[in-house]
Structures are given as C-alpha cells and as structure tokens.
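K.L.:
Generate a structure from the sequence data that follows.
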Amino acid sequence: MFRGSMVAMITPMTPTGAVDEAALEALVAFHIENGTDAIIAVGTTGESATLSPAEHVHVVKRIITLAQGKIPVIAGTGSNSTQEAIDLTQEALTLGADACLLVTPYYNKPTQEGLYRHFKSIAEAVAIPQILYNVPGRTVADLLPETVERLAPIANIVGIKEATGNLERAREIMQRCGDQLEVYSGDDATAMELILMGGKGNISVTANVVPALMQKMCKAALSGNRAEAEQLDAQMRALHFTLFVEANPIPVKWALAQMGYGHEEGIRLPLTPLSTQHHETVRQAMRMANVQF
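P.N.:
This is a model prediction of the structure:
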C-alpha cells in the first residue's frame, strides 16, 4: 500500500516546549518538495510520549491539513492501553489520516497472546489501514514472527515496521506472511538491505535531514538497482549512526535546528538538547551527506 521513503517526522518545538507551528509548516513543505513518499505524524521521533492527547491530535490534524493530499499521512496512534490506542486510531480516521502506525504496547510486558489480541482489537474497532511497529529496544515487548503471521490475515493490518535491525527476522516475516503483509524497515542502517530483499520501504529518522537522498535510495533499492542504492546509502551512512549518538529524537532535532527547522532547545523533558560533545560529530555526518546548514 505504501512504498519508499516514509519520514518519521519530528514535532518541532520552541525553547519553551510549545509546538512550533511555523517550523511544522516549513517541514511538511520541505518533505513535499523533496519527494518524501509519506509522513509519519507523531510517532516516536515526533515525541508522542510527551505530547498531551490534545496536542497529539492537534499535530496530526495540522500535518494532514498542511499536506493537502499531496503526500500520505500515517498517524502514530499506538499505546500500551488498548482502549487508548483504539480512541487515537479512531480520531486519526476522523481527521483524514491515510493509515495508522501502532507500536507494540510498552512497559506492561504483554504475552504474545496479549499482543495478538491488542492489535486484533484495534483493527476490528477502526476501519483504517494499520501498520504494526515492532521496536523491542524501546518497548521491551517483542512482536514475534509467528504472532505477526497470525495477524497478517486481518484485512486492514497492511504492514509492519520492523525496527530490530535484524534482517533474518525481516526475512522470516516475509516468508511467513507473503503478500498478506508489507514489511518496512525501521532501522536506517539496514534499510537498504531489507528493501533489496523484498521490503517495501523505510520508515526513517535519517529522512528528516536528507529527504531527497533517502527517497532516491529507496527508489533504487525498490527497483533492484543495488549499485545505485549502495552509492546513495554510502552518503548517508554516517547519519544513520550519528543520529543515534543520544536517544532519538535528540540528535535529529539538533540537526534540523542547524538547517533552520525548529530550535535546538526545542525538546521536552525528560529528553534534553544534544550534548555539546556530540555537536561536531553530527555536523561532520551532515557534511558527508552534503547537507546545507
């Protein structure tokens, strides 16, 4: 259903922590102009964990309005409360989102049966395309391939963002689910390989900084052009790693601030601005990707 470079977009903020409306508008235009294939609104990178429910809905609504139908908007609506996830997903449908991204429930450590029932309940409650999101490094809960296989026949569960960085895990999901489920990378460092082996795209942090380059790399990989994909990915390689020198989205928000999108102090506690010791490391990675700042 969705293909290519899908940016896990930041939520720009002012130094006081308010949503920076002007920077948000500029960022959506930036991605449209640079060919990004979809915007993920208020996912992990969008600081969903620190936005109030009202702010969460506001930012999703604002991005949909700014996109004007020129680019698909996939709303992050996951929660560790099944009912809250249903409510957010219903709200996203009402607002006009094209799909929803649902992270595995965090903190309360559900069983595989609990994960299955959680996602099944949301899919049955809200008739919108839904993408599962597995990132056990953040949530502790690991959505195993056999559970993904059980969920794949549900019509409006259309894909999974696999953020483990484990290519064998992604391959197993593809083999188990076939055409029933599309697999997307959630790990920039291994995204190219995942797409070349049959994945449909990359839900990307790096694309915040180099949207055109990421879109071209994904397009080359989707067409099976390994040589071109490798050449393009090499330019972003340093960014794939340096944007995680501290917890995401700390480095990427700092990088975007250097480019004029938002403020480097615009991040909410308990996250803090990028430590000074990492500034030059991120700058160097940006230079290697030919970023103008």
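K.L.:
When you work out contacts or count neighbours from here on, use the C-alpha atoms and nothing else.
P.N.:
Fine.
K.L.:
In stretch 149-162, which residues have enough neighbours to count as buried?
P.N.:
Buried residues in stretch 149-162, defined by neighbour count with 16 or more other C-alpha atoms under 10 Å: Glu149, Leu151, Ala152, Ile154, Asn156, Ile157, Val158, Gly159, Ile160, Lys161, Glu162.
K.L.:
residue contacts, the last one?
P.N.:
Spelled out, that is Glu162. For Glu162, the contact set (C-alpha atoms under 8 Å, 6 or more residues apart in numbering) comprises Tyr133, Asn134, Val135, Ala170, Val183, Tyr184, Ser185, Gly186, Asp187.
K.L.:
Now the second one, please; I'll put the structures next to each other:
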Amino acid sequence: MDKNVIIGAMTALITPFKNGKLDEQTYIKLIQRQIAHGIDAVIPVGTTGESATLTHNEHKTCIELAVQTCKNTKVKVLAGAGSNATHEAEDLAKFAQEQGADGILSVTPYYNKPTQTGLFEHYKAIAKSVDIPVLLYNVPSRTACEIATNTAIKLFRECENIYGIKEASGSIDKCVDLLANEPRMIVISGDDAINYPILSNGGKGVISVTSNLLPDKISLLTHQAMEENFKEAKKINDALYQINKILFCESNPIPIKTAMYIAGLIEKLELRLPLCPPSKENFDKIEQTMKKYEIKGF
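P.N.:
Here you go, the predicted structure:
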C-alpha cells in the first residue's frame, strides 16, 4: 500500500447538536460547504467533533454521514477511531472501513497513561484490524499520553498501513525530530497556530479547527506551502494568526462552535456537558475577531 495517501488541507469537523441530539441535516450541509471550498479531507468525530461525549451510535452515524456526503467527490474521509480501550478503537476502525472511509485517525489512549510498549501494542492491534490507512494522533495536552519519536517511527516501519502522525503537541522540535529520523513519514499539523512552520519543515498537510470557519483560507495556505510557495503561505498564515489564537481562548471546540454560531453556520450553540458555552467576555472577543475575516456561507 502506498503510505502517502491522505494529505493536504483537512478539517476536524465540529458536531452540531439540536435540542440535545445530533443535527444530521446541518452536519451534511457543513460537510458540503467544506467540499465546495477546496478541502481535501474531512475528519468526523475527532476531538473537535466532541467524540468523548457522543454515544457509539452517534459516533458511527457521523462517520456514515461523512462517507455518504463525500461519495463521488474528490474529498476523502479520515474517520476518528480512537479510544482508551484498544478493543473499542478496533471496533470503530473496522466500522469506518466497512462504511467506506478512506482512513482512520486514532488518538492516543486517554486516562490510562500507557507505557511506550503499551502504545506500540495498542496501535499495532488497531492497524492489524483494518486494511485502510491509519494516522496516529499525538495530543498530550488532552490525553496525558505522548507518542515518543522512536515509538512513532517504529510503528511506521513495522505496520504497513500506518502512514504518519497528526502532531498536536505544539512542538516544532518534535516535528523536526520525526522528519530528521524518518523523512518518509507523513507529519500533519494538528495545531493551527503553527501550520506554516510545520508545512515549511516538510509537513504534508494540516488537520485544522479554523477550517471549519475558513476552509478556503486553510486550503489555500496548505496548497501554497505544499507547492513550495512559502512566501505566499506565510502571508496567509500570518493573516490567520488572530483567528487561530482566539479559537483556542477556551477548550476546543467551545470557541469554534461559538464562531460557527455567530456566522450563522449552525442554528444553535449547543455543546455536551461538561463542555458549555464560553464566557460573555470570550464570546465578545470571538465576535470582534471574526469581523476581520470574510467568512463564506453555504
């Protein structure tokens, strides 16, 4: 299998709710908007999609809807399939493959704090359970668990369908370390504030929160960088700095859902407890920052 499979501008989709339930119609419209504005892949039920508070049925429904909506388009689906229990992650991965997802994104197990040996065995089991590409997801600030460079490289070399890693540690050093030691590995930016530095260092794409709101800008930034038009890419990245910053003023996805609500892209600002709407101060800051950008509708 060609490991260089799912790269480019990718969106970590929000999950819209309406009266406590998954708002399926809005979800479909949001994905169609991503397709229309140049995104290469969508990621249903990642961190931004509130996967931690969805039921398993809701999680699977989101994957189904994403696959159905992207069918017969050039946009790929990289389905969220992570859990703190390996057997649950395997189940989600198998389901994603059965539905026709192009690959899976699997976050490090949260709460358990496994050793590097445990992480290796966890991901090896997930990779063996499916044939589609697997992207590792390193976000230690949320999971209290970090994939060490040597573990990520070992997984890449020993598991045919593990093709790379979404790096959301916020560390440029970690990205340099990975690519210096295994230049064939695909490194994807998982932190909007440093999309350009990662891309200019050899990253092959981004999985963006901001692109829920500004898919056209994130797509342009990513494609310019991947075509080595670094001056133009940096200009776009610099212009996005303020929105990237404000979209993390509270725990993700609180600010991005607030921004989507303000922009009229979702009907209601609903999050699942323990997440809740932002403070009035942050709501106002998000609204003021958004006035500096042209946000395209449906």
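K.L.:
and which of the buried residues of stretch 149-162 of structure 1 is nearest Met214 of structure 1?
P.N.:
Met214 of structure 1 has its nearest neighbour among these in Lys161, at 16.7 Å by C-alpha to C-alpha.
K.L.:
OK, contacts around the spatially closest residue to Thr73 of structure 2 that is not a sequence neighbour?
P.N.:
The shortest distance from Thr73 of structure 2 to any residue that is not its chain neighbour, by C-alpha to C-alpha, 6 or more residues apart in numbering, is 7.9 Å, and that residue is Ile35. With C-alpha under 8 Å, 6+ apart as the criterion, the residues that contact Ile35 of structure 2 are Cys70, Thr73, Val75.
K.L.:
and the second one, which of the three is it?
P.N.:
When the structure is reduced to helix, strand and coil (DSSP: H, G, I helix; E, B strand; the rest coil), Thr73 of structure 2 reads as coil.
K.L.:
what about the helices in structure 2?
P.N.:
24-36, 56-70, 86-99, 116-129, 140-143, 149-158, 172-181, 195-200, 215-226, 230-239, 241-246, 254-262, 280-290 (DSSP state H).
K.L.:
Of those, which is nearest Val5 of structure 2?
P.N.:
Counting by C-alpha to C-alpha, Val5 of structure 2 lies closest to helix 149-158 out of those; the figure is 13.6 Å.
K.L.:
Would you mind pulling the contact partners of the closest one?
P.N.:
Identification of contacts with helix 149-158 of structure 2 by C-alpha under 8 Å, 6+ apart yields 116, 119-120, 123-124, 136, 162-165, 174, 177-178, 182, 185.
K.L.:
Apply 7 Å and report the result again.
P.N.:
When contacts are defined by C-alpha atoms under 7 Å, 6 or more residues apart in numbering, helix 149-158 of structure 2 is touched by residues Gln116, Phe120, Ile162, Tyr163, Gly164, Leu178, Glu182.
K.L.:
so which of those residues would you say is closest to Ser83 of structure 2?
P.N.:
For the contacts of helix 149-158 of structure 2, with Ser83 of structure 2 as the reference and C-alpha to C-alpha as the criterion, the closest is Phe120, at 14.4 Å.
K.L.:
And that closest one, what's its match in structure 1?
P.N.:
Matched to structure 1 by TM-score structural alignment, Phe120 of structure 2 sits across from Tyr116.
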